[in-house]
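A.B. asks: Here is the input, now give the coordinates:
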Amino acid sequence: MNSRIAQTSVPVLDTLAERWSPRAFDPDHSLPEGALRGIFEAARWAPSASNTQPWRFILARRGSDSFAKIREALVGTNASWAGNAAALIVNVAETEDAEGNARPWAEYDLGQAVAHLSVQAQSEGLHLHQMGGFDRQAIRAAFALEARFVPVSVTAIGALGGLDHLPEALRDREQAPRERMPLENLILVRD
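C.D. replies: Predicted coordinates:
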């Protein structure tokens, strides 16, 4: 397999350069109780608007009823590989407080929490893959989520598996070089 370390234009933290989103998870790997406590602690300490902390998570280990519900809600190619992950996490934004006041930055804040979670997971030797391809209404119904709780993404997490754990159509994609647009393209205005 090709090196998965990002070829950055300037040095970044090793944990960030080494982080990538695999699809090949080891279907025999399981997470012992408490193994994910550190990643959720990292998420807990992410910044948020007015310290509202509008992120919630649904954690489901492979083999549980909740895992099956989340897996059934995955669409496209996600459904073909994510079931091998040790756990699936639904990332949920609390877009209104309990009194019905809007939290317009909730999804942004959730993204910060998931980024913190991702970096912590990488530093602990775990791998994860974020997915937007899922049926939000199916998740909402499966877990009886109140309207103020919006499922935004799903994360597969676990140990790396071999390419033989992937459908053939995804094997080349898993090994393709990592690419990003040039750094200069990201900054719209530079004064």
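A.B. asks: rest of the way, CA atoms for contacts and neighbours
C.D. replies: OK.
A.B. asks: from memory Phe134 sits against Lys69, does it?
C.D. replies: No. Phe134 sits out of contact with Lys69 when judged by CA atoms under 8 Å, with a separation of 11.2 Å.
A.B. asks: Neighbour count: those two, which is higher?
C.D. replies: Higher neighbour count among Phe134 and Lys69: Phe134, with 21 against 16, using other CA atoms under 10 Å.
A.B. asks: Against Gly161, how distant is the residue nearest to that one when sequence neighbours are not counted?
C.D. replies: Nearest residue to Phe134, sequence neighbours excluded (CA to CA, 6 or more residues apart in numbering): Leu74, at 4.2 Å. According to CA to CA, to the nearest Å, Leu74 stands 20 Å off from Gly161.
A.B. asks: Was I right to think His116 contacts Gly38?
C.D. replies: No. Using CA under 8 Å, His116 and Gly38 do not qualify as a contacting pair, with a distance of 10.4 Å.
A.B. asks: Settle it for me: which of these two has more neighbours?
C.D. replies: Set side by side, His116 and Gly38 show unequal neighbour counts under other CA under 10 Å, the larger going to His116 at 20 against 14.
A.B. asks: now the other sequence, so there's something to compare against:
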Amino acid sequence: MIKEINYPINVLSKNRWSPRAFSDKIVEKDKLHSIMEAARWSASAFNEQPWRFLVAYKGEESYQNIMDTLVEFNQMWAKKAPVLILNCYRINLSRNGKHNQTAQYDLGQAVAHYSLEAINQGLYIHQMTGFDVSKANKFFGLGEEIVAFSVTALGYIGGVDSLPEDIRKMEMAEPIRMHQKDFLLNDL
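C.D. replies: Below you'll find the predicted structure:
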């Protein structure tokens, strides 16, 4: 896949994409620890670090529980990924118990950090919000303080031949990105 890059960017950002074709190759735990370390060092409001992650390997009960929360379309391709991550956040600030208005944003930053570290480790991720949040919260007993927000499939890149034809076409399509003029609210 060739991306049209209009300005110089780092190689990790340039190589980032969200494949649906994953290899069965097992992801090494030390690589997962490096990925989570990148999340650990992400910025957050008041240094709250509200992100919480449930990391599950294929074959574990927690993996199947996460898989069972996914919408059918996502199940069709995500089942090949050797790792699923349930991305969650703490609702309230630990320092005063008040609602943390930036928790979702902070979680997003942490996931962005770990997605780039995944690329650095030779791995790829695909993030999904097509899942049943209440089912995930119930499966994992997250309670009232922690909420599931998204799911990440993680692994080594696989061949597109393992995908159903309609998903294979999506996988092989050229990425479409807006030009900066379309999302900047002012001129630089």
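A.B. asks: Thr52 of the first structure matches what in the second structure?
C.D. replies: Using TM-score structural alignment, the equivalent of Thr52 of the first structure in the second structure is Glu48.
A.B. asks: burial count for its match?
C.D. replies: Glu48 of the second structure is flanked by 17 other residues according to other CA under 10 Å.
A.B. asks: Ok, Asn186 of the second structure next?
C.D. replies: Asn186 of the second structure sits with 7 neighbouring residues when counted by other CA under 10 Å.
A.B. asks: Could you find the counterpart of Lys58 of the second structure in the first structure?
C.D. replies: Lys58 of the second structure maps onto Arg62 in the first structure, with residues paired by TM-score structural alignment.
A.B. asks: Contacts only, for that match.
C.D. replies: By CA atoms under 8 Å, 6 or more residues apart in numbering, the contact list for Arg62 of the first structure reads Ser30, Ala68, Gly83, Asn84, Ala85, Ala86, Ala87, Leu88.
A.B. asks: To which residue of the second structure is Glu33 of the first structure aligned?
C.D. replies: When the second structure is aligned by TM-score structural alignment, Glu33 of the first structure is paired with Lys29.
A.B. asks: ignore the last one, Leu16 of the first structure
C.D. replies: Residue correspondence to the second structure (TM-score structural alignment): Leu16 of the first structure is matched to Ser13.
A.B. asks: Average offset of the helix or strand where its match lies relative to the first structure?
C.D. replies: Here Ser13 of the second structure, judged by DSSP states H and E, is contained in helix 11-15. Once the two structures are superposed, the average separation between helix 11-15 of the second structure and the matching residues of the first structure is 0.7 Å (mean CA distance after the TM-score superposition for the first structure).
A.B. asks: Next SSE downstream of that helix?
C.D. replies: As assigned by DSSP H and E, the chain's next helix or strand after helix 11-15 of the second structure is helix 29-40.
A.B. asks: Give me the neighbour count for Ala118 of the second structure.
C.D. replies: Residues contacting Ala118 of the second structure under the criterion other CA under 10 Å number 24.
A.B. asks: Show me what it aligns to in the first structure.
C.D. replies: Pairing criterion TM-score structural alignment: the partner of Ala118 of the second structure within the first structure is identified as Ala121.
A.B. asks: so what's Glu146 of the first structure closest to, chain neighbours aside?
C.D. replies: With sequence-adjacent residues excluded and distances taken as CA to CA, 6+ apart, Glu146 of the first structure is closest to Arg140, at 7.8 Å.
A.B. asks: how about the one you found, what's its match in the second structure?
C.D. replies: With TM-score structural alignment as the criterion, Arg140 of the first structure pairs with Asn137.
A.B. asks: residues in contact with that match?
C.D. replies: Listed by CA under 8 Å, 6+ apart, the contact partners of Asn137 of the second structure are Gly143, Val147, Ala148.
A.B. asks: Compute the first-to-last residue distance for stretch 142-150 of the first structure.
C.D. replies: Using CA to CA, the span of stretch 142-150 of the first structure from its first residue to its last is 13 Å.
A.B. asks: can you check stretch 78-92 of the second structure too?
C.D. replies: By CA to CA, the extent of stretch 78-92 of the second structure from end to end equals 31 Å.
A.B. asks: Now for Glu165 of the second structure, how many residues are close by?
C.D. replies: By the measure other CA under 10 Å, the count of residues near Glu165 of the second structure is 11.
A.B. asks: Thanks a lot, see you next time.
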